[in-house]
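[1] I need the structure of the sequence given here:
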Amino acid sequence: MARLNNQPQPGFTIPSSVAVVIGVVVGIGIFRLPPIVADHAASGLQFMLFWLAGGVISLLGALCYAELAASRPDAGGEYHFLSRAFGRPPAFLFAWARMTVIQTGSIALIAFILGDYASQLLPIGPWGAAVYATLTIIVLTVLNMLGTRHSRRAQNLFTGLIIALLILLPIAALISVPSAPVPAPAPADDTMGSLLGDGSLGMAMIFVLLTYGGWNEAAYLSAELHDVRRNMVRVLMYAIGTITLLYLLVNAAYLHVLGLEGLREADTVASLLAERIFGDIGSIIVSVIVMLAALSTANATIITGARTNYALGRDFGLLRFIGRWNGRRNTPVHALLVQGAIALLLVALGAAFEESISTIVDYTAPVFWFFIMLTTATLFVFRRQHGGDTNSYRVPLYPLVPLLFLLACAGMLYSSLTYTGLGAVIGVAILASGVPVYLWAVKQQARE
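    A predicted model of the protein is given here:
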């Protein structure tokens, strides 16, 4: 019985799990990334189709992840799947990528978005966004090092505020604000052909799917979801369906009020939308809510990222420095320090470029899509090894659905490598640096 108490126990229902997934996905990206997507759209219709496509692609991926999580529930999520299918090396590289690229890149991205909104309220010069981002990371890292416990109620409150904004603001905009003038159509040309040819489609979908990103974190709930074999697919389908509807609603409001051209020029688009509806006070209120939500999201990312890093250090002696747990403060102090230092370096990287947020996205996108694709490929390995678990959920239309999602992942990986800048090169180089680190770690373990 004591052994059972040391294992994760089912505590999540379908509604609570859906709430977690929505809370992870529906973050502050929807308040900053739509203008960047609009830059790559040839028309308002195409802009909306990008967001619909993002929901469809996410649903395909969720169906694949649902089978993996239902048939092999484990708190290790993707790390567990990769380790079981391909062995320790890919699993190590995945954990290395989360520490150096994916999680730290997310922290830097969130901090920059907070910095944009903070600079709107209290400008402090051309480097204001980077300064606010730096302060955010330092303060939250120090608070976690001191053992400050994350408040689940506060996290739920801020998630609720974001969802309320995504419902109330667009409804108010669509009802009370006249439509923005539609510009005259451009001279006839092959719009779709030019869009595909110059990489705009791929670039747009990188930012769209980043805004949808986070549904894969449901895999980490698999060990704690009631009747996971049947309920995981329901959790993901309900969550992604709800998120897609919210995103289509809010982006329709952006287009309705600002128009495509106005949207392209709006960095703090949510505050601008609120200003058009409610005046200056509306803009201030929305900016404050987005900033508070960004603090909450950044804090949650710092907490989960540091604990993944701690586990990596615990499993590999070479990285034992980050695998030490401070019992007095009940927190992985060294893992937090390393994570914070990497995130600050990424803020410096972003600040060195005119488009700081795009640079951070470039840094994370290739690595993220590589491991999403690799994790999806484990489905074929498990089916070949065991034929699939007939007692749990199985992805429909196999192998068509996972093949379609793998093609989408390959397309995102190609776009993130081909049409991005120096940030992508650096991200891939950091991932590659994990190979000699792994070999060194294995060699040291063999000596011990």
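[2] from here on, contacts and neighbour counts on C-alpha atoms
    OK.
[3] residues contacting the residue nearest to residue 19 when sequence neighbours are not counted?
    Nearest non-adjacent residue to residue 19, counting by Cα to Cα, 6 or more residues apart in numbering: residue 239, 7.6 Å away. By Cα atoms under 8 Å, 6 or more residues apart in numbering, the contact set of residue 239 is 18, 19, 21, 22.
[4] Buried ones in the helix or strand encompassing residue 239, by neighbour count?
    If you go by DSSP states H and E, residue 239 is part of helix 228-264. Buried positions in helix 228-264, judged by neighbour count with 16 or more other Cα atoms under 10 Å: 228-240, 243-244, 246-261, 263-264.
[5] want to put them side by side, so please do this one too:
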Amino acid sequence: MFGGRHASRYARRPMSPSPPQDDASARPAEPRDGYARRVGLFSGVMLVIGGIIGSGIFLNPAIVAQRVHTPGLTLGVWLLGGIVALIGAFIYGELGQRNPKAGGSYVYLRDAFGPLPAFLNAWGLMLMIATGAIAAVAVTFANYTLALTGLGPGFRFPLSVGAILLLSGVNYFGVRPGALTQNVFTVLKLLALAVLVGAGLLLESPHPAVVEAVAAPQAPDSLVLAMGAALVPVLFSYGGWQQTNFVAEEMVDPERNLPRALLLGVIGVVTVYLLANLTYLRTLGAAGLAASSAPAADALGQLIGPAGRTFITAGVALSTFGFLNLVILVSPRVYQAMAADGLFFPWMARLHPRYRTPSNAILFQAAWAILLTGTGTYGELLDSVVFADWLVFGATAATLFVYRARERQGLVPRAAYRVPGYPVTPLLFIAAALYVLLGSTASNPLNALKGTVLLGAGVPVFLYWRRRTRRTEAPPALGAP
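    I've put the predicted structure just below:
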């Protein structure tokens, strides 16, 4: 595969498939210089759910209701977004089974389209997407913690940095502690959402909004445009399932468990999102939801009073902390894969000899994210590359066509797990990704231009490392000693 000659210098040895087992069960023998298989099916599902559910479901439903107005259309957009996310899970499930290596999209893009697109994916993730997200989510966690505890704004930066350092330390010492932390906080965020949904659907609502609002609000004049505009924040809220593929090499029996984890996790999130929106609509009504700046707090506060607002504040703090752990856990695997191909500093490719983690990549990521937090530049970075996630999603989905073509030519083995509805479903997913990309660019062309420039800045960096690696590996000249 492309990049293999560079990978031989630092990368892990191929690992033999392992029988399916839980996280706590006995493990098969593993190579001593590679990643350790410690992530079972349950942890995989928690990674998928934790990678999708952040703070979006607590806030974004108001934006959707503002754009489509009616309860039926609001639920319909969230269902449509869930279908797109499910297709994405199917696609990443087949790709993960075909190539269960650490790095996820980086590996698929490199093998299908060459090293430059893969490098730009990793470069963007390292420079601004993942690290910017870590900084932004850490500040969000600190803000909700301050609201919960009553501490002053002077504690915002120490809390943000403390969360980054704490979770980076947890993940430095092994994928098992990181996965266990993820399991705990994903379960806690699901419990918080379960309380919200249970209260909204079981308690007597002071405002039976769905019954009243079906006939009251008018559908938008241009239904197609309104649905399309509402779909953008919905698709952003559903993004994140792909991050589990970053740790495919650390999963137990990834050929079986990775597709299962993706499907179970995405189905679970779609169910939770639909129930949460039904709760908002039943409690606040479509107009009330559209006018709310904090739908979850408003809904639970209306049902059970001030204690409900406090509970949701704690729930959002837990949810953002869990999401922060997920990004810190998975992203360094991409940087390590890039460095293992000779496209970045060699020390970034090394795994810790005892903990079997990309320890240097974790430390680099923490330092850069803290710098972004301290300078306050993370918001501008995230706004500039808000389209980048779905650009990568679409390009990664396109790699499936390359793998299928090679399969037909007998160059790669036939995958046991296959995307249903191929080729229509991948094409629909790519079309959705292009829509988000175009919509984000049209809504803020200046930010899209900034993001393009930042990503384009990776091209000379790629060329430098490419030339340096080739010089290092070049054979000596004739007659040289």
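[6] How close are the two chains, by TM-score?
    Once superposed, the chains reach a TM-score of 0.83 (TM-score structural alignment, normalised by the length of the first structure), with 430 aligned residues with a Cα RMSD of 3.4 Å.
[7] quick one: the residue nearest to residue 19 of the first structure and residue 392 of the first structure, what's the gap?
    20 Å (Cα to Cα, to the nearest Å).
[8] now the most centrally placed residue in the first structure: how far from residue 112 of the first structure?
    Residue closest to the average C-alpha location in the first structure (Cα atoms, centre = their mean): residue 213, at 3.9 Å. Relative to residue 112 of the first structure, residue 213 of the first structure is positioned 17 Å away (Cα to Cα).
[9] now do residue 245 of the first structure
    Going from residue 245 of the first structure to residue 112 of the first structure by Cα to Cα gives 26 Å.
[10] What count of nearby residues applies to the alignment partner in the first structure of residue 105 of the second structure?
    Alignment note (TM-score structural alignment): residue 105 of the second structure maps to residue 78 of the first structure. Using other Cα atoms under 10 Å, residue 78 of the first structure is surrounded by 26 other residues.
[11] Let me know the helix or strand that the residue nearest to residue 78 of the first structure when sequence neighbours are not counted is in.
    Leaving aside its sequence neighbours, residue 78 of the first structure sits nearest to residue 375 (Cα to Cα, 6+ apart; 6.4 Å). Taking DSSP H and E as the definition, residue 375 of the first structure sits inside helix 356-386.
[12] immediately after that helix, which helix or strand?
    Later in the chain than helix 356-386 of the first structure, the nearest helix or strand by DSSP H and E is helix 400-418.
[13] Read off where that following helix ends up in the second structure.
    So helix 400-418 of the first structure sits over residues 424-442 in the second structure, by TM-score structural alignment.
[14] before we move on, back to that, give me the mean deviation of the helix holding residue 239 of the first structure from the second structure.
    In the superposition with the second structure, the average deviation recorded for helix 228-264 of the first structure is 2.0 Å (mean Cα distance after the TM-score superposition for the first structure).
[15] Nearest to residue 413 of the first structure among the contacts of residue 239 of the first structure?
    Using Cα to Cα, residue 21 comes nearest to residue 413 of the first structure of these, at 23.8 Å.
[16] Could you pull out the strands in the second structure for me?
    Using DSSP state E, the second structure contains no strands.
[17] So what's the residue count around the aligned residue in the second structure for residue 28 of the first structure?
    In the second structure, the residue matched to residue 28 of the first structure (TM-score structural alignment) is residue 55. Residue 55 of the second structure has 19 neighbouring residues, counting by other Cα under 10 Å.
[18] check contacts around residue 55 of the second structure.
    Applying Cα under 8 Å, 6+ apart, we find residue 55 of the second structure in contact with 316, 319, 320.
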